[in-house]
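> below are the sequence and a predicted model for it; my questions follow.
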Amino acid sequence: MNKLTRRLSLAGITGAALLFLAGCVQTHMVNGVRVPTEAGMNGFTYRFIVTPMSDFVDLFAHNLHMGYGWGIILVTLIIRLIILPLGLYQAHKATYTQEKTAYLKPVFEPLNQRLKEAQTPEAKMAAQQALMQAQKDNGVNMFASLGCLPMLIQWPFFIALYNAAAYTQGITTASFFGINLGHPSVLLAVISGIFYLIQTYISTIGMPEEQKRTSRMMLIMSPAMIFVFSLISPAGVSLYWAVGGIVMVLQQVIVTFIIKPRLRKRIEKEFELNPPKMVDLPKDVTPAAATAQGLDNLISSARKDVTPSAGGRNAGKQNRKN
């Protein structure tokens, strides 16, 4: 799966997730405001997930006399910060795989090139097997970062927060600094989009220029989707997304400036003790764009490039003795 396909898939998952959140509770329009139907209020999602979260919002709004705007903000912050370790755990696994793959680029590049240039199913299968073997030999598990458990644990909280912000009784008629929480707000939609734009921008810091160019679509797409959904949702929901965006920025700062540098040092140490293992290209297939001699040179160059010295990442390359 290439980088563009992965990013488009992620964007599709994000869009589907937003639609899923919006469709968890049956609703209808009353006086221009979308509210849960009687069946929706008696459904499992509303009774056992949304209602407790709505009561939590009411605790701040009524019992502490803070109003629904501050109630949404505080509940969103509390829940988001509680599940932040799960998000960081998932990001840690994904970042480790990405950084290790980037470090091993000299190992994987000729194999990816062979896979790209394969002309027959047999050639593609041979190149794919060689690539998978190289990943296995060097401890790269492309599926390890896709663990579903942390995300599954977080989803009930996202569902509860979204629907509590949208359908808690009293929110539809409440206001927050002059903003009617029951109707869409352009201002809150813009704020939500800006925070998610900042988060995606921070995620590109430190990326190679080539990878940044391929990430531009995702840089724009994710915040744009948040902006559009905020624009057509009640302001209470936009406020929830805006506050959630603040926590996402915090999470991305931790990943980019703390977790990623530490992982890079860890990976360098790992391969100083156990140098990367090369996997020979399949000999029964000749790629269209390279001669056999050219491939031998490419592999030889990769062997040299991938052996780091104690001086730093891929620094002081050494020739391997045959």
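The structure has been received and is ready for your questions.

> from here on, just use CA atoms for contacts and neighbour counts.
OK.

> identify the residues contacting the helix or strand hosting residue 224?
For residue 224, the host element (DSSP states H and E) is helix 209-231. Contact with helix 209-231 is made by 3-4, 7-8, 11, 14-15, 18, 184-186, 188-190, 192-197, 200-201, 204, 237-238, 241, as judged by CA atoms under 8 Å, 6 or more residues apart in numbering.

> can you rerun that using 6 Å?
For helix 209-231, contacts defined as CA atoms under 6 Å, 6 or more residues apart in numbering pick out 184, 186, 189, 193, 196-197, 200, 238.

> give me the buried positions along it.
212, 215, 218-219, 221-227, 229-231 (16 or more other CA atoms under 10 Å).

> tell me the one of these nearest residue 60?
The closest of the buried residues of helix 209-231 to residue 60 turns out to be residue 230 (CA to CA; 23.4 Å).

> quick one on the thing from earlier: okay, the contacts of helix 209-231 in JSON lines with neighbour count, secondary structure and distance to residue 27 next?
Formatted as JSON lines, the contacts of helix 209-231 follow (neighbours: other CA atoms under 10 Å; DSSP: H, G, I helix; E, B strand; the rest coil; distance: CA to CA, whole Å):
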{"residue": "184", "neighbour count": "20", "secondary structure": "coil", "distance to residue 27": "17"}
{"residue": "186", "neighbour count": "17", "secondary structure": "helix", "distance to residue 27": "23"}
{"residue": "189", "neighbour count": "26", "secondary structure": "helix", "distance to residue 27": "22"}
{"residue": "193", "neighbour count": "26", "secondary structure": "helix", "distance to residue 27": "26"}
{"residue": "196", "neighbour count": "27", "secondary structure": "helix", "distance to residue 27": "28"}
{"residue": "197", "neighbour count": "23", "secondary structure": "helix", "distance to residue 27": "31"}
{"residue": "200", "neighbour count": "22", "secondary structure": "helix", "distance to residue 27": "33"}
{"residue": "238", "neighbour count": "32", "secondary structure": "helix", "distance to residue 27": "18"}
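
> second structure follows, compare the two:
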Amino acid sequence: MKKKLNRIFLSGLGLSMLLLLSGCVQTTKENGQIVPTGEGWVYNLLVRPMGSVIQFFATDMGLGFGVAVILVTIIVRFLILPLGLYQSWKASYQSEKMAYLKPIFEPINERMRTATSQEEKLAAQSELMAAQKENGVNPLGGMGCLPLLIQMPFFTAMYYAARFTDGVAESSFLGMDLGQRSLILTGVIAVLYFGQSWLSVQGVAEEQKAQMKSMMFMMPLMMIFMSINLPAGVGLYWLVGGFFSIFQQLITMYIIKPRLRKKIADEFEKNPPKAYKTTKARKDVTQASDTTVQSAITTNNKRRNAGKQRKRK
């Protein structure tokens, strides 16, 4: 549940920051159309240069504005990809550590689920936080906001460059008028982000997967909401972003997480995890020895590895 709330929080934070940073690109109305005034630090430092590169690819190189928007978006996404991967590494490190230490945390989580009074629930929550701290687990998932905040001006700038660069709205790409909305493009964008959301829940525990299922629909619905009334030129930006989200998720699943599992196993082999021992006596709790905890962790990891081997076959 905590992981689900973190994802909802971060999704809301990302959308809020996009809306906030949009204020850095000042706009006005001319002939019933919203156009940038040319003021604002995001516009001058990022939007204007990106627009110039779009026009270079489209006119100087003769590639057309549709291809130009796609190419510039790819360039920008590659430039900020290390930040996204760093974000994924930090979040995955904590989630994999939580999975490794499940035998320690699960009895406390069970007491939280079966608590018959608010006092018992709060006591179990305090014990869980103490156990996490003792084993070096960040309850917020290790997801720092700084990498996200650094990326947001680039996302905002690419959005405005795709929307307001001269020539984009008057062009077409694959039969789509880039100045008008495209329901087909919106549908493809929704499918891509649903695919990325689906990939993100693969390989997690079944109980976590059940909690995260609603998140599979949140991002696609958000993308539909944001792109359905926007011109197709902006939709191309979201389209490339969807492919990059899937690309980043695949790197996380098949490169980052396996390396982190080995790193975490090595860390706890040198410094075995410890079960948190409460100072208060509990009638319904039997204190587990460190040997029992280590045995449960070993069994849990063998099951995880066996599941991976069956998938590979």
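Received it, and whenever you're ready, just let me know what you need. Note that the structure is a prediction, hence the values are computed from the model and not measured.

> and the contacts of helix 209-231 of the first structure, which two are furthest apart?
So, these by CA to CA: farthest apart are 184 and 200, at 24.3 Å.

> circling back to that earlier point, which bit of the second structure covers the helix holding residue 224 of the first structure?
Across the second structure, the stretch matching helix 209-231 of the first structure (TM-score structural alignment) is residues 206-228.

> what's the separation between residue 19 of the first structure and residue 131 of the first structure?
Per CA to CA, to the nearest Å, residue 19 of the first structure is found 37 Å from residue 131 of the first structure.

> look at those two and report which has more neighbours.
Taking other CA atoms under 10 Å, residue 19 of the first structure and residue 131 do not tie; residue 131 has more neighbours (23 against 12).

> identify the residue nearest the alignment partner in the second structure of the more buried one in space, chain neighbours excluded?
Matched to the second structure by TM-score structural alignment, residue 131 of the first structure sits across from residue 128. Spatially, and ignoring its direct neighbours in sequence, residue 128 of the second structure is nearest to residue 108 (6.2 Å; CA to CA, 6 or more residues apart in numbering).

> residue 253 of the first structure too?
residue 202 (6.9 Å).

> confirm that that neighbour sits in a helix.
Yes - assignment of residue 202 of the first structure by DSSP: H, G, I helix; E, B strand; the rest coil places it within a helix.

> number of nearby residues for residue 87 of the second structure?
Neighbours around residue 87 of the second structure, by other CA under 10 Å: 18.

> before we move on, what about residue 171 of the first structure?
Residue 171 of the first structure: 28 neighbours (other CA under 10 Å).

> map it across to the second structure for me.
Using TM-score structural alignment, residue 171 of the first structure lines up with residue 168 in the second structure.

> ok and the one helix or strand residue 7 of the first structure maps to relative to helix 209-231, angle-wise?
Assigned by DSSP H and E, residue 7 of the first structure belongs to helix 3-22. Helix 3-22 of the first structure and helix 209-231 are oriented at 20 degrees to each other (axes from the mean of the first three to the mean of the last three CA atoms, to 10 degrees).

> may I see the buried residues of helix 3-22 of the first structure?
7, 11, 14-15, 18, 21-22.

> again with stretch 39-58 of the first structure
Those would be 40-41, 45-46, 49-51, 53-54, 56-58, for stretch 39-58 of the first structure by 16+ other CA under 10 Å.

> could you do stretch 61-80 of the first structure as well?
For stretch 61-80 of the first structure, by 16+ other CA under 10 Å, it's 61, 67-77, 79-80.

> what does it contact?
Stretch 61-80 of the first structure is contacted from outside by 57, 60, 176, using CA under 6 Å, 6+ apart.

> could you give the number of residues near the aligned residue in the second structure for residue 283 of the first structure?
When the second structure is aligned by TM-score structural alignment, residue 283 of the first structure is paired with residue 280. With neighbours defined by other CA under 10 Å, the count for residue 280 of the second structure comes to 7.

> how about residue 280 of the second structure, secondary structure?
Classified using three-state DSSP, residue 280 of the second structure is coil.

> ok, back up a step: which one among the contacts of helix 209-231 of the first structure gets closest to residue 118 of the first structure?
residue 200 (34.6 Å).

> map the closest one onto the second structure.
In the second structure, residue 200 of the first structure lands on residue 197 (TM-score structural alignment).

> next, work out how far apart the residue lying closest to its match once chain neighbours are set aside and residue 201 of the second structure are.
Excluding the flanking residues, the one nearest residue 197 of the second structure by CA to CA, 6+ apart is residue 216, at 4.8 Å. Relative to residue 201 of the second structure, residue 216 of the second structure is positioned 8 Å away (CA to CA).

> check residue 136 of the second structure too.
Taken as CA to CA, the span from residue 136 of the second structure to residue 201 of the second structure is 24 Å.
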